[in-house]
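K.L.:
attaching a predicted model along with its sequence, questions to come.
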Amino acid sequence: MTQIINSLADIANRYDVLLVDLWGCVHNGVSAYDEAVAALKGFRKGGGTVVLLTNAPRSRHEVAKQLERLDVSKDAYDTIATSGDSARAAMFQGAVGEKVWFMGQPHDESFFDELELVKDPVTIQRVPLEDAEGIVCCGPFDPLADPAVNRPQFLFAKQKGLKLLCANPDIVVDRGETREWCAGALALLYTEMGGESLYFGKPHPPIYDLARRRLAELGKDVDRSRILAIGDGPHTDIDGAMGEDIDALFITGGLAAQETGTQTQPDPARLDAFLAKERISPQFSIGFLR
């Protein structure tokens, strides 16, 4: 059974490293959560290390720029590991070929920028679907449109045997009060149609491998028992933590706010029912990161 805590400070002394989700925990896509930022600053002041672990389909440098725009100060974290960088490494290693059809919005095009993680990268060409060897999916062309609008293109791609590289396994995010579809919803549809989707963000191992590399860059070698994952995604953040055998703090006021009856804190009975239904078992839960 999960333990509902009042603040990160209640358990901070048990951990040396936090792996912190961004969207729904530190910001809502429009503005930062001040209490969350303060909690991360407090953890770092106590000697801890904060890794922002995000399924954003962009480089850590682009995510850092976004955080600056959202007023998440640089002293709230030490480093960033993104699904985008993990997926980009695979792309530049040729995971879906050299000629790719790109799905995403203009702000996602930095996905194709050079990446220092890969030596001797393949040369990637963006081409029309009919000429493609694979698909690079950073998200839908229209995040408000039903993913099913892509069925005709996906049927063609499946028949050609194209693999889909998913740069963001999230199904949905809440931008302020508006729920938007993410690349994970498209990858799920493609898989359901019989296509093959490749994942690199939470809950899949590649992004955790990248997080460990980011920690190594900081000179940190930390036992997994001293790492805490924090997030609001049941099947990204919490499933990922369970798969990596690290403790988790579930933020109930994000994607599951309605199901868990979260106002300031979750309703205990509704939270237990939700965790049982989703088959997840975070060690701790809290309404909002603070």
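P.N.:
Happy to help now that I have it. Numbering: from 1, shown residues only.
K.L.:
C-alpha from now on. contacts and neighbour counts both.
P.N.:
Will do.
K.L.:
ends of stretch 124-134, how far apart?
P.N.:
Using CA to CA, to the nearest Å, the end-to-end distance of stretch 124-134 comes out at 11 Å.
K.L.:
for residue 200, which residues are in contact?
P.N.:
Contact partners of residue 200, counting by CA atoms under 8 Å, 6 or more residues apart in numbering, are 83, 86-87, 166-169, 206-207.
K.L.:
quick one: residues contacting residue 147.
P.N.:
So residue 147 contacts 140, 181, 185-186, 189 (CA under 8 Å, 6+ apart).
K.L.:
err, residue 59, not the other one
P.N.:
Contacts of residue 59 (CA under 8 Å, 6+ apart): 82, 84-85, 110-111.
K.L.:
of the residues you listed - the most surrounded one?
P.N.:
Within those, most neighbours by other CA atoms under 10 Å means residue 82, with 30 neighbours.
K.L.:
was I right to think residue 173 contacts residue 185?
P.N.:
No. With contact defined as CA atoms under 8 Å, residue 173 and residue 185 do not form a contacting pair (10.8 Å).
K.L.:
quick one: residue 182 from residue 211, how far?
P.N.:
22 Å.
K.L.:
with neighbour numbers in mind, choose between the two.
P.N.:
residue 182 (29 against 21).
K.L.:
doesn't residue 142 make contact with that one?
P.N.:
No. With contact defined as CA under 8 Å, residue 182 does not count as touching residue 142 (9.6 Å).
K.L.:
okay, now the one to match up with it:
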Amino acid sequence: MTDLIDSLASISDRYDAVFCDLWGCLHNGKTAFPAAVEALRAFKARGGTVLLLTNSPRPKSSVAAQLLGMNVPADCWHDIVSSGDAAQYALFSGAVGTRVHHIGAPKDLTFFSDISPDLAPLAARTNITRVPLAEAEGVVCTGLADDLTETPDDYRATLLAMKANGLPMLCANPDLIVDLGDRRLYCAGALAAAYEQMGGTALYFGKPHPPIYDLARRRLALLNDSPDPRILCIGDGVNTDVQGGLSEGLDTLFVTGGIAADEFGPDAASPDPALLAAWLGAKQQYSTFAIPFLR
């Protein structure tokens, strides 16, 4: 049974750390949510550790710069763990070869160039080269080249060519969709899902898959000396944040006012408990707690 709560503060004393999603919880792609910022600050003030856990295909430093641009202050978190970080480890470990074709926007090219110091030696040894599709051993997908105008249908020919050549796809962002303000956009996960439907192979490293949680736990250990920290996963994605937390044996806080807000009645600030219970039950994803908005 999912408990509907009003504030993070009402349960914060039960946890040593939170793994908090970004888009739909802390910001809307354009600007920060002030109440969410204050909730994380209050959790830190009580001695808790805040890790921002995001399916962004960008590495940590690029995500941090993006957050500042949306007025998300650096004092509401301790560290960032991105799907881009986890996918970089896979890329530089040779998961899809060394000659790779990139599908994504120019803004995501930091995936190849923004390399953390702990990964730099591995990256130097692997010598990844970006090449045209016809010369590739594998494909790195960080998203659509123009997510404001394109849909997965625009990539059908490219995906068919990849399938014909037996190319694996490294998906740097498992999310299917995201809301940019009041616009709904497709993410890399939508292209990966379309590729799998064709019979292609897609590799995932962000939520809800284990690699991003393994990396988050390693980074948490550097910040919190508890031998077995109590962790709460916060997010508005039932198939990413909630499913990932449940798979890791962690408690989850589902933000109902995010991407699924329309499912729970006309007032996002007051989700209908019966609709919420039925919806979570149908998806077999029973979060520990739910909250209208992170606050």
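P.N.:
Yes, it's here. Quick caveat: nothing in here was measured; it's all calculated off a predicted structure.
K.L.:
hmm, back to that, okay, and which of the contacts of residue 147 of structure 1 map to helices?
P.N.:
Those of the contacts of residue 147 of structure 1 mapping onto helices are 185-186, 189, per DSSP state H.
K.L.:
from these, pick the one nearest residue 129 of structure 1.
P.N.:
Residue 129 of structure 1 lies nearest to residue 186 out of these, by CA to CA, at 15.5 Å.
K.L.:
aligned partner of that closest one in structure 2?
P.N.:
The alignment partner of residue 186 of structure 1 in structure 2, by TM-score structural alignment, is residue 191.
K.L.:
please name the nearest non-neighbouring residue to that match.
P.N.:
In space, and not counting its chain neighbours, residue 191 of structure 2 is closest to residue 152: 5.6 Å by CA to CA, 6 or more residues apart in numbering.
K.L.:
show me what that neighbour aligns to in structure 1.
P.N.:
Checking TM-score structural alignment: residue 152 of structure 2 goes with residue 147.
K.L.:
ok, residue 179 of structure 2 next?
P.N.:
Counting by TM-score structural alignment, the partner of residue 179 of structure 2 is residue 174.
K.L.:
report the contact partners of that match.
P.N.:
Taking CA under 8 Å, 6+ apart as the test, what residue 174 of structure 1 contacts is 24, 28-29, 180, 255.
K.L.:
weed out the non-buried ones from the residues you listed.
P.N.:
Neighbour-count burial (16 or more other CA atoms under 10 Å) is assigned, among these, to 24, 28-29, 180, 255.
K.L.:
for the residue mapped onto residue 165 of structure 2 from structure 1, grab the count of nearby residues.
P.N.:
In structure 1, the residue paired with residue 165 of structure 2 is residue 160, using TM-score structural alignment. Neighbour count of residue 160 of structure 1, defined by other CA under 10 Å: 14.
K.L.:
from the ones in helices among the contacts of residue 147 of structure 1, which is closest to residue 262 of structure 1?
P.N.:
residue 185 (25.1 Å).
K.L.:
gap between the closest one and residue 221 of structure 1?
P.N.:
35 Å.
K.L.:
these two: who's more crowded?
P.N.:
Ranked by neighbour count (other CA under 10 Å), residue 185 of structure 1 and residue 221 place residue 185 first, with 21 against 11.
K.L.:
I figured that one hits residue 170, correct?
P.N.:
Yes. With contact defined as CA under 8 Å, residue 185 of structure 1 and residue 170 form a contacting pair (7.2 Å).
K.L.:
farthest-separated two in the contacts of residue 59 of structure 1?
P.N.:
82 and 110 (13.2 Å).
K.L.:
overlap in contacts of those two?
P.N.:
58-59.
K.L.:
so where do the helices sit in the stretch 101-250 of structure 1?
P.N.:
151-160, 183-192, 205-217, 239-244 (DSSP state H, counting those that start in this stretch).
K.L.:
in structure 2, what range does the longest one match?
P.N.:
Put plainly, it is helix 205-217 of structure 1. The aligned range for helix 205-217 of structure 1 is 210-222, by TM-score structural alignment.
K.L.:
distance between the matching stretch and the chain's centre?
P.N.:
Centroid separation for stretch 210-222 of structure 2 versus its chain: 14 Å, with CA atoms, centre = their mean, to the nearest Å.
K.L.:
what does stretch 12-21 of structure 2 contact?
P.N.:
Against stretch 12-21 of structure 2 from outside (CA under 8 Å, 6+ apart): 43, 46-54, 229-236, 241.
K.L.:
among the residues you listed, the buried ones, what's the PyMOL command?
P.N.:
One line in PyMOL is enough to select the buried members of those, burial here meaning 16+ other CA under 10 Å:
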select buried, resi 43+48+49+50+51+52+53+54+229+231+232+233+234+235+236+241
